[in-house]
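*Asks:* give me coordinates for this.
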Amino acid sequence: MDDRLPYYMAYPMPLLYDDDRIARRDLDYMKSLYPAAAKRLIPYIEEECDRLEYEGSMMYDEYPDQLQLRLMCRRIYDQVAQEEENPGEWLKDLIQVMAYQELCNRRSEYRNFKRKFY
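*Replies:* Reported below is the predicted structural model:
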């Protein structure tokens, strides 16, 4: 009997979409390290970004409109301020930073997705 392994088993190739899975796992881990105040904001920010995630959305414009981005952050702030005991300018700033980071991640995923299938 021949004990040699086929070439494809001896030198395993990385999976085609393994990089995306690793990047998503890394992002989820980093989000789990957020402070408590930031963790409370994640669902609101993700919900608002989910609402904007459609073909032709301003989210995917080359230069998203600053007014629309600020209005999006204001909607998030209005929802969170009802539950937060001491909302202030720091909360608005934190929402903006987290929302823009989430938008950047989703834009990157969208570009990578389009590149693979078109």
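*Asks:* could you use CA atoms for every contact and neighbour count after this?
*Replies:* Will do.
*Asks:* which strands and helices sit next to the longest helix along the chain?
*Replies:* Scanning the chain for the helix with the most residues, using DSSP state H, yields helix 89-117. Under the contact definition 3 or more C-alpha pairs under 8 Å, 6 or more residues apart in numbering; DSSP states H and E, helix 89-117 sits against helix 36-52, helix 66-81.
*Asks:* one more to put side by side:
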Amino acid sequence: MIWSSHSQYGLYHQSSRFRPQTPQDALIAQRLEEAADEIQTQYWKSLYPEKIKKIQQEIEHTCDELDYAGSFIYDEYPDKINLNRTGRQICERLRKNEEFREIPIEDLFEASGHDAFMPPPPPPFGPPQGPPPPRPPRQQSWLEDIVSVLLYQEIARRRCRRCRGRY
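*Replies:* Purely as a prediction, here's the structure:
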């Protein structure tokens, strides 16, 4: 059923099978919609690969610890430094598990006898070369990337649930 109402801001159209008649009806409709959203979210999480499910569980555990009044996750604009630190802490806990350990890049080059961060030796003749090229920036691992994405998504979901989308 489509219904419209006039307000001081103009004409609004809303599509709904149920038009709330009382504030209690509106609250019930809102709770039913939130429950349906939660069921859908749980369904999508059930489709994650097994490794990602384990990462998601660790992120949810961390967010449970951070879910208190005054937490930085509920700031109007959460601090990127705190978000990155939280993500690194989650990665450190996950790397204790053998499944999420990564081989450091330095170990890969130790076996070959070549240091990845040292320039090749200068040629024995010719003019001297300039300063060595700068070190390449440290690249994030796949684990840090996926933890960041899932952490931001979980924080956004909790903020919407807690403030009903008004933050």
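*Asks:* quick check: TM-score for this pair?
*Replies:* The TM-score (TM-score structural alignment, normalised by the length of structure 1) is 0.80; 105 aligned residues with a C-alpha RMSD of 2.2 Å.
*Asks:* measure Gln30 of structure 2 to Glu98 of structure 2 for me?
*Replies:* Gln30 of structure 2 sits 44 Å away from Glu98 of structure 2, going by C-alpha to C-alpha, to the nearest Å.
*Asks:* the two: which has the busier surroundings?
*Replies:* More crowded of Gln30 of structure 2 and Glu98, by other C-alpha atoms under 10 Å: Gln30, with 13 against 8.
*Asks:* for the strand or helix carrying the more buried one, name the packing helices and strands.
*Replies:* Applying DSSP states H and E as the criterion places Gln30 of structure 2 in helix 23-46. Applying 3+ C-alpha pairs under 8 Å, 6+ apart, we find helix 23-46 of structure 2 packed against no helix or strand.
*Asks:* for it, what is the distance to the chain centroid?
*Replies:* Taking C-alpha atoms, centre = their mean, to the nearest Å, one finds the center of helix 23-46 of structure 2 at 22 Å from the center of the full chain.
*Asks:* what of stretch 47-67 of structure 2?
*Replies:* Remark: stretch 47-67 of structure 2 is offset 10 Å from the chain centroid, using C-alpha atoms, centre = their mean.
*Asks:* against structure 1, where does it fall?
*Replies:* Per TM-score structural alignment, the counterpart of stretch 47-67 of structure 2 in structure 1 is residues 33-53.
*Asks:* buried ones in that stretch?
*Replies:* 38, 41-42, 44-46, 49, 52-53 (16 or more other C-alpha atoms under 10 Å).
*Asks:* rewinding a little: list just the one of the helices and strands packed on helix 89-117 of structure 1 that sits closest to Met98 of structure 1.
*Replies:* Checking those against Met98 of structure 1 by C-alpha to C-alpha gives helix 36-52 as the closest, at 7.5 Å.
*Asks:* roughly how far apart are the closest residue in space to Ile73 of structure 2 that isn't next to it in sequence and Arg88 of structure 2?
*Replies:* Leaving aside its sequence neighbours, Ile73 of structure 2 sits nearest to Ile155 (C-alpha to C-alpha, 6 or more residues apart in numbering; 6.5 Å). Distance of Ile155 of structure 2 to Arg88 of structure 2, computed by C-alpha to C-alpha: 16 Å.
*Asks:* many thanks, we can stop here.
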